[in-house]
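Student: 3D model of this:
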Amino acid sequence: MPANDDLALLTEAARAAGEIALRYWRKRPESWDKPGGAGPVTEADLAVNAMLHADLGAARPDYGWLSEETPDDSVRLGRGRSFIVDPIDGTRAFIEGDESFAHSLAVAEAGRITAAVVYLPARDALYAATETGEATLNGRPIRASGRAEAGRATLLTSRPNLAPEHWKDGTPPPFRRAFRASLAWRLCLVAEGRFDAMLSLRPTWEWDIAAGDLIARRAGARVTDRAGRAIAYNAAEPRAEGIIAAPEPLWQAIRGALA
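Tutor: The predicted model follows:
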C-alpha cells in the first residue's frame, strides 16, 4: 500500500479520534490508574482506541496492531506492516483540561515508519509526513530550526533528565528548558522549529514516539535513541532506550555531553 494512501487513512482517522476525544475533554471523564505504575487512562482513551482499532483494521486487515490501550499480540511481528497508535498521548494533560494532548498514529514496515500523523484536536493542529515526503503542519511544510549551539538552544525535556548523573561533567549544557506533556507533540515542535531539541532518557514506548520520529526527521532533525542509534519500530519489546531529536549539529552537542 503506498505511503500516501496510508497517510490519507491516518489523517481521516486522527480527525475522527479528535471528535471523540473532544466529547469528553473538560467534562470530567472517568479515569483510573493502570496497573504497575503505567499511568492514568480515561474512558476517552478507550473510546478512541476502539474506534481506531475497528476503522483502521477494517481498512487494512493485513496490518498488525500495536497500541498503548490494547494488550500486545505477537501476531503483529509476522505482518509486513503494522499500525502503531497512541489513542491519547498526554492523558494527564487531557484529564486536567489542557490543550496539549495528541493522537499519534503511524505505520511501520521493516522497522521503519512510512507514514505518520500527530493531531492535537483542541488546537486543530495536524502534523504529518511520509518517509519520502516533507513534514507538514495543517498542509504547510515545516522545518527544524537548524540551531547549532547548545548554549542558546531551547530543549523540551523533563527536569530529571538534567540531573548531574546524566552528563559527562556533572552539568548539562546551558539549555533553556521547556516541557510539554505529549512526547509526540514535543517531536513535532522540534520539527516545526518552535523548539530546537527534545530529549528523553527513560525507556520510551514506541506508540509515544513513532509518528513524531518520522515527522521530525522529514523536517530535518536527527532522531535516535539516547545511545545514538536509529530506532527500529514494531520490535518484539516495543520500547526505545530514550530519544534525542535535534538538528544535526545540536544533536552532536547533546549526544557528546551525555554520560
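Student: could you use CA atoms for every contact and neighbour count after this?
Tutor: OK.
Student: now do the contacts for the spatially most distant residue from the centre of the chain.
Tutor: Within the chain, the residue lying farthest from the chain centre (C-alpha atoms, centre = their mean) is D169, at 30.0 Å. Listed by C-alpha atoms under 8 Å, 6 or more residues apart in numbering, the contact set of D169 reads A257.
Student: do the same with T157
Tutor: Contacts for T157 (C-alpha under 8 Å, 6+ apart) come out as R177, A178, F179, R180, M198, L199, S200.
Student: one more: F83?
Tutor: Going by C-alpha under 8 Å, 6+ apart, F83 touches Y63, G64, W65, L66, S67, L105, A106, V107, A108.
Student: try G80
Tutor: Taking C-alpha under 8 Å, 6+ apart as the contact definition, G80 lies against Y63, G64, E109, A110.
Student: could I get the contacts of F83 as JSON lines with distance to V75?
Tutor: Shown next, in JSON lines, are the contacts of F83 (distance: C-alpha to C-alpha, whole Å):
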{"residue": "Y63", "distance to V75": "10"}
{"residue": "G64", "distance to V75": "7"}
{"residue": "W65", "distance to V75": "8"}
{"residue": "L66", "distance to V75": "10"}
{"residue": "S67", "distance to V75": "13"}
{"residue": "L105", "distance to V75": "19"}
{"residue": "A106", "distance to V75": "18"}
{"residue": "V107", "distance to V75": "16"}
{"residue": "A108", "distance to V75": "14"}
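Student: P40: which of those residues is nearest?
Tutor: Of all the contacts of F83, P40 sits closest to S67, with 15.0 Å by C-alpha to C-alpha.
Student: do I have it right that that closest one meets I84?
Tutor: Yes - with contacts counted by C-alpha atoms under 8 Å, S67 reaches I84, the gap being 5.8 Å.
Student: another sequence for comparison is provided below:
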Amino acid sequence: MPARDLELLVEAATEAGRIARGYFQRDPGIWHKPEGAGPVTEADIEVDGMLKSRLMAARPGYGWLSEETPDDQSRLQAERVFIVDPIDGTRAFIAGEKGWAHSLAVAENGRITAGVVHLPMLNATYAATQDGPALLNGQPIHVSAQHEMSRATVLATRANFDPGHWRGGTPPACTRKFRPSLAWRLCLVAEGRFDAMLTLRPTWEWDIAAGSLIAERAGARVTDRFGAPLRFNARDPRAPGLIAAPAPLWSSLHNGLADNPG
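Tutor: Below you'll find the predicted structure:
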C-alpha cells in the first residue's frame, strides 16, 4: 500500500506543479488569513481543490488534512489520512522566488507511510516510503557525515538562535542558513546539502509530514524540539517544534536547548 500511495502522491504533486507554474510570477490574487496566519493565493486554493478531488477519489476511505481546507476533524476516525500543504512557502511564491514546494503525505495510525515534496521550479522531487530509501528524482540520498557542531550548517530562522533558547545563553557554534519552505529544509538535510534543521515554534503537520519521513529514511533523527517522536493526525495538528539531523548533531542541538535535559 505505501508504494501505491507514493505513486499516487507523485502523480498528484506533478499536476500541482503544473497548476502552480501557471500562476507563478503572474500576480495571482492574494488574501491574508485571520489572526496573522499568513497569506494565501489563488494558486494555493486551486492546487488544494485539485489535490483533494484527485486524492480522495483514488482513496475514498482516507481522511483529509490540508492547510487550505477547513478541518472538520472527521479525519480522526480514519485509519489513513492525507496530510497536504498545497504550497509550502507561499511568501516565497508571492515574491517570485523558486524555493516553494508541494508537500503530500499519507499517515497511518499516526505514522507517515509515504511522502513527496515536489519543487517544480527547481525540478526536484523528493520521495520516500516507510520501508524504502529516501529519493531525489529517483536516486537515493543520505544525510551528511558531519559530526562536529562547529563545522555544521543548520537551517533555521534567526529567532531560533536567540540566546534565551539555549543553555547558558549560548547558541550552538555553527553556521546558520535559511530556506523558505519547512518541507524543503527537511529534504535538504536528507540530501546532505545542509547538516541539520531546527524550528522551535509550534509547527503544523502539513509543513513537516512528508519531509520528516524523507529525512528519516535518509538517516536523520527527526523529533519534536523536546526529543519526542512525531505523531500525526492529532486533534490539534501541530508539533512543538522540530529537530532533524544526523544523530550526533541532533544530540548537540537537543541537549543545548535550555528547556531540555542535558
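Student: so after superposing, what's the score?
Tutor: The TM-score (TM-score structural alignment, normalised by the length of structure 1) is 0.99; 258 aligned residues with a C-alpha RMSD of 0.5 Å.
Student: any chance you could map the strands in the stretch 51-200 of structure 2?
Tutor: 63-66, 80-88, 101-108, 111-119, 124-129, 135-136, 139-140, 153-155, 175-177, 196-204 (DSSP state E, counting those that start in this stretch).
Student: so which of these gets nearest E35 of structure 2?
Tutor: E35 of structure 2 lies closest to strand 196-204 among the strands of the stretch 51-200 of structure 2, at 15.3 Å (C-alpha to C-alpha).
Student: mean deviation, the closest one versus structure 1?
Tutor: Compared with structure 1 after fitting, strand 196-204 of structure 2 deviates on average by 0.2 Å (mean C-alpha distance after the TM-score superposition for structure 1).
Student: give me the contacts around that strand.
Tutor: Contacts for strand 196-204 of structure 2 (C-alpha under 8 Å, 6+ apart): 152-157, 160, 185-186, 189, 225, 237-246, 249-250.
Student: among those, which are located in helices?
Tutor: R185, L186, V189, L249, W250 (DSSP state H).
Student: and the residues you listed as a markdown table, adding neighbour count and distance to H147 of structure 2?
Tutor: Output for those, formatted as a markdown table (neighbours: other C-alpha atoms under 10 Å; distance: C-alpha to C-alpha, whole Å):
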| residue | neighbour count | distance to H147 of structure 2 |
| --- | --- | --- |
| R185 | 27 | 19 |
| L186 | 32 | 18 |
| V189 | 30 | 14 |
| L249 | 24 | 6 |
| W250 | 24 | 9 |
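Student: in the lengthiest helix in structure 2, which residues are buried?
Tutor: For structure 2, the helix with the greatest residue count under DSSP H is helix 2-21. For helix 2-21 of structure 2, a neighbour-count test (16 or more other C-alpha atoms under 10 Å) marks 2, 5-6, 8-10, 12-17, 19-20 as buried.
Student: mean deviation of the helix or strand following it from structure 1?
Tutor: Reading on from helix 2-21 of structure 2 to the C-terminus, the next helix or strand found by DSSP states H and E is strand 30-32. On superposition with structure 1, the mean distance recorded for strand 30-32 of structure 2 (mean C-alpha distance after the TM-score superposition for structure 1) is 0.9 Å.
Student: residues contacting strand 30-32 of structure 2, please?
Tutor: With contact meaning C-alpha under 8 Å, 6+ apart, strand 30-32 of structure 2 is reached by G38, P39, V40, T41, E42.
Student: follow-up on the earlier one: would you format the contacts of F83 of structure 1 as a markdown table with neighbour count included?
Tutor: Listed next are those as a markdown table, based on neighbours: other C-alpha atoms under 10 Å:
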| residue | neighbour count |
| --- | --- |
| Y63 | 20 |
| G64 | 22 |
| W65 | 26 |
| L66 | 24 |
| S67 | 21 |
| L105 | 30 |
| A106 | 30 |
| V107 | 29 |
| A108 | 24 |
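Student: how far off centre is stretch 216-230 of structure 2?
Tutor: Relative to its chain's centre, stretch 216-230 of structure 2 lies at 12 Å (C-alpha atoms, centre = their mean, to the nearest Å).
Student: one more: stretch 24-34 of structure 2?
Tutor: Worked out by C-alpha atoms, centre = their mean, stretch 24-34 of structure 2 lies 21 Å from the chain centre.
Student: in it, what's buried?
Tutor: F24, P28.
Student: with stretch 224-232 of structure 1 instead?
Tutor: Applying a neighbour-count criterion of 16+ other C-alpha under 10 Å, one finds T224, D225, R226, G228, I231, A232 buried in stretch 224-232 of structure 1.
Student: and which of these is nearest L77 of structure 1?
Tutor: Closest approach to L77 of structure 1 among the buried residues of stretch 224-232 of structure 1 (C-alpha to C-alpha): A232, at 12.5 Å.
Student: the closest one: what secondary structure?
Tutor: What DSSP: H, G, I helix; E, B strand; the rest coil gives for A232 of structure 1 is coil.
Student: any figure for the gap between it and L214 of structure 1?
Tutor: From A232 of structure 1 across to L214 of structure 1, the span is 12 Å (C-alpha to C-alpha, to the nearest Å).
Student: so who does the closest residue to T70 of structure 1 other than its chain neighbours touch?
Tutor: Closest residue to T70 of structure 1 apart from its sequence neighbours, by C-alpha to C-alpha, 6 or more residues apart in numbering: N49 at 7.8 Å. N49 of structure 1 makes contacts with S67, E69, T70, D86, P87, as judged by C-alpha under 8 Å, 6+ apart.
Student: is it possible to mark the buried ones in the residues you listed?
Tutor: For the contacts of N49 of structure 1, a burial check counting by 16+ other C-alpha under 10 Å picks out S67, E69, D86, P87.
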